[in-house]
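S.K.: coords please:
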Amino acid sequence: MDAIVKSFPPRPEADAEQATKHYLDKPVTDRPSREEAEAAVRTLLRWAGDDPEREGLKETPERVVKSYQELFSGYDRSPVEELGRTFEEVAGYDDMVLVKDISFHSHCEHHMVPIIGKAHVAYLPKGKVVGLSKIARAVDIYARRLQTQEAMTAQIATAIQDVLKPRGVAVMIEAEHMCMSMRGIQKQGSTTLTSTFTGVFKEKPEEQVRFVTMVRDSRNG
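M.R.: As a prediction, this is how the structure comes out:
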């Protein structure tokens, strides 16, 4: 069962610029010490009803903190740095560049449970291109932060548009949210689809159709 979320309308430019500026570079926050983080995990274990001192849980706080460093490593990385190295020797190529089926794991900012999905990202070059792996890394950076799917979709598009300045960007994300599958309504297998477009993709619906067709046709071929 697919739950479809259509492209969301843009906000006023001033609001959008303020809202996305934070996501273009590394967010800055005062972090507690590792010891404080491990103590917080022990508190949660007790709150859940278990004994953090029993054999199976003694090292759990240390393991959880270590895993969080990996799962939320996007806070220590900058998409601007990843996308900043471009190549101008493109032999005149100016048609769509599509990187599809970029697998990612993220976490819902409301319940801190997993979001598992794939991103499809395309742009129309304007005199320069970026390494294909950089697109995937930009997706990974935003995925490894607390997220909503809608925000992540917009952040990827904004970063690529602002850094590469192409003629347009298209981003589509398909994902399953464990906050729907594991808790609450508990609807396993339900997926959410979000998309957003900038530049030529936004101005010309036929380019949106071409993008979606390329994503779907290459998958079914």
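S.K.: alpha carbons only for contacts and neighbour counts from here, please
M.R.: Will do.
S.K.: any idea where the strands of the chain begin and end?
M.R.: 2-4, 86-87, 97-108, 114-124, 129-130, 146-147, 168-177, 191-198 (DSSP state E).
S.K.: next one: the longest one to chain centre, how far?
M.R.: Pointing back at strand 97-108 there. 7 Å (CA atoms, centre = their mean, to the nearest Å).
S.K.: Pipe the strands of the chain into CSV and attach distance to residue 209 per row.
M.R.: As requested, these are exported to CSV (distance: least, CA to CA, whole Å):
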stretch, distance to residue 209
strand 2-4, 16
strand 86-87, 27
strand 97-108, 13
strand 114-124, 12
strand 129-130, 22
strand 146-147, 27
strand 168-177, 11
strand 191-198, 11
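S.K.: Please identify the deepest-packed of those strands.
M.R.: Comparing these by mean neighbour count (mean count of other CA atoms under 10 Å), strand 168-177 ranks first with a mean of 25.
S.K.: Point out the other helices and strands that that strand packs with.
M.R.: strand 114-124, helix 149-164, strand 191-198, helix 199-203 (3 or more CA pairs under 8 Å, 6 or more residues apart in numbering; DSSP states H and E).
S.K.: and for that strand, what are the contacting residues?
M.R.: 108, 113-125, 149, 153-154, 156-157, 160-161, 189-202, 208, 211 (CA atoms under 8 Å, 6 or more residues apart in numbering).
S.K.: Following up with a second sequence; could you model it the same way so I can compare the two?
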Amino acid sequence: MKGHVKELLTELGEDPNREGLLKTPERVSKALHFLTKGYQEDPLAILRAATFREDYQQMVIVRDIDFYSLCEHHMLPFFGKVHVGYIPNKYITGLSKIPRIVEVFARRLQVQERLTTQIKDCIQQALSPLGVIVVIEAQHMCMQMR
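M.R.: Predicted coordinates for the structure are as follows:
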């Protein structure tokens, strides 16, 4: 990836050998691997590892989950808050697992609509709740910067 970044810098009209850019290819490579680490994680396994039988049928809500993702169309950031609610049907999960699955899906090239659906589908598949709701509020740099 570093070679491609160096080539990209040249295509942009920059000198990849100038002092400020010498380590840029390595930094960009590390950053992109971190920002897309969700491809190496299994969100369903995360939820299933902390699933507990519980006779509870009131809505469980986890609000204001921070997320950061990259738009798949421009590879520019979009970020904001995720709110997740579900009504258990004999099974619950640890509350900390909800932000974890949000991060796994967000750390992939995304669109907001798919991110919303993937979170919902994962909870539905892992817990078979009576209902699930996912709301995402986001700022898209691909819209705001361009």
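S.K.: Quantify their similarity with the TM-score.
M.R.: Here the TM-score for the pair of chains, by TM-score structural alignment, normalised by the length of the second structure, is 0.96; 145 aligned residues with a CA RMSD of 0.8 Å.
S.K.: Would you reformat the helices and strands packed on strand 168-177 of the first structure as TSV and include distance to residue 48 of the first structure?
M.R.: Shown next, in TSV, are these (distance: least, CA to CA, whole Å):
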stretch	distance to residue 48 of the first structure
strand 114-124	19
helix 149-164	28
strand 191-198	29
helix 199-203	47
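S.K.: Out of those, which gets nearest to residue 4 of the first structure?
M.R.: Checking those against residue 4 of the first structure by CA to CA gives strand 191-198 as the closest, at 5.2 Å.
S.K.: Which other helices and strands does the closest one contact?
M.R.: strand 2-4, helix 149-164, strand 168-177.
S.K.: so can I have JSON lines of these showing distance to residue 137 of the first structure?
M.R.: Below are those laid out as JSON lines (distance: least, CA to CA, whole Å):
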{"stretch": "strand 2-4", "distance to residue 137 of the first structure": "26"}
{"stretch": "helix 149-164", "distance to residue 137 of the first structure": "10"}
{"stretch": "strand 168-177", "distance to residue 137 of the first structure": "14"}
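S.K.: and of these, who's closest to residue 79 of the first structure?
M.R.: So among those, helix 149-164 is nearest, using CA to CA, at 7.0 Å.
S.K.: List the buried residues in the closest one.
M.R.: By neighbour count with 16 or more other CA atoms under 10 Å, helix 149-164 of the first structure contains the buried residues 149-150, 152-161, 163-164.
S.K.: what does stretch 22-42 of the second structure give?
M.R.: Neighbour counts over stretch 22-42 of the second structure (16+ other CA under 10 Å) mark 24-25, 29, 35-38 as buried.
S.K.: Could you dump these into JSON lines with distance to residue 62 of the second structure added?
M.R.: Listed next are those as JSON lines, based on distance: CA to CA, whole Å:
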{"residue": "24", "distance to residue 62 of the second structure": "38"}
{"residue": "25", "distance to residue 62 of the second structure": "38"}
{"residue": "29", "distance to residue 62 of the second structure": "33"}
{"residue": "35", "distance to residue 62 of the second structure": "23"}
{"residue": "36", "distance to residue 62 of the second structure": "24"}
{"residue": "37", "distance to residue 62 of the second structure": "23"}
{"residue": "38", "distance to residue 62 of the second structure": "20"}
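S.K.: Could you check how far residue 167 of the first structure is from residue 140 of the first structure?
M.R.: 23 Å (CA to CA, to the nearest Å).
S.K.: With neighbour numbers in mind, choose between the two.
M.R.: Neighbours per residue (other CA atoms under 10 Å) separate residue 167 of the first structure from residue 140, with residue 140 holding more: 22 against 18.
S.K.: which residues does the residue mapped onto that one from the second structure contact?
M.R.: In the second structure, the residue matched to residue 140 of the first structure (TM-score structural alignment) is residue 103. For residue 103 of the second structure, the contact set (CA under 8 Å, 6+ apart) comprises 38, 67-68.
S.K.: could you check the distance from residue 103 of the second structure over to residue 28 of the second structure?
M.R.: Residue 103 of the second structure is 20 Å from residue 28 of the second structure, by CA to CA.
S.K.: same thing with residue 71 of the second structure?
M.R.: Taken as CA to CA, the span from residue 71 of the second structure to residue 28 of the second structure is 16 Å.
S.K.: Same check on residue 72 of the second structure?
M.R.: 17 Å.
S.K.: so can I have CSV of the buried residues of helix 149-164 of the first structure showing distance to residue 37 of the first structure?
M.R.: Converted to CSV, the buried residues of helix 149-164 of the first structure look like this (distance: CA to CA, whole Å):
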residue, distance to residue 37 of the first structure
149, 27
150, 29
152, 26
153, 30
154, 31
155, 28
156, 30
157, 33
158, 32
159, 31
160, 34
161, 36
163, 35
164, 38
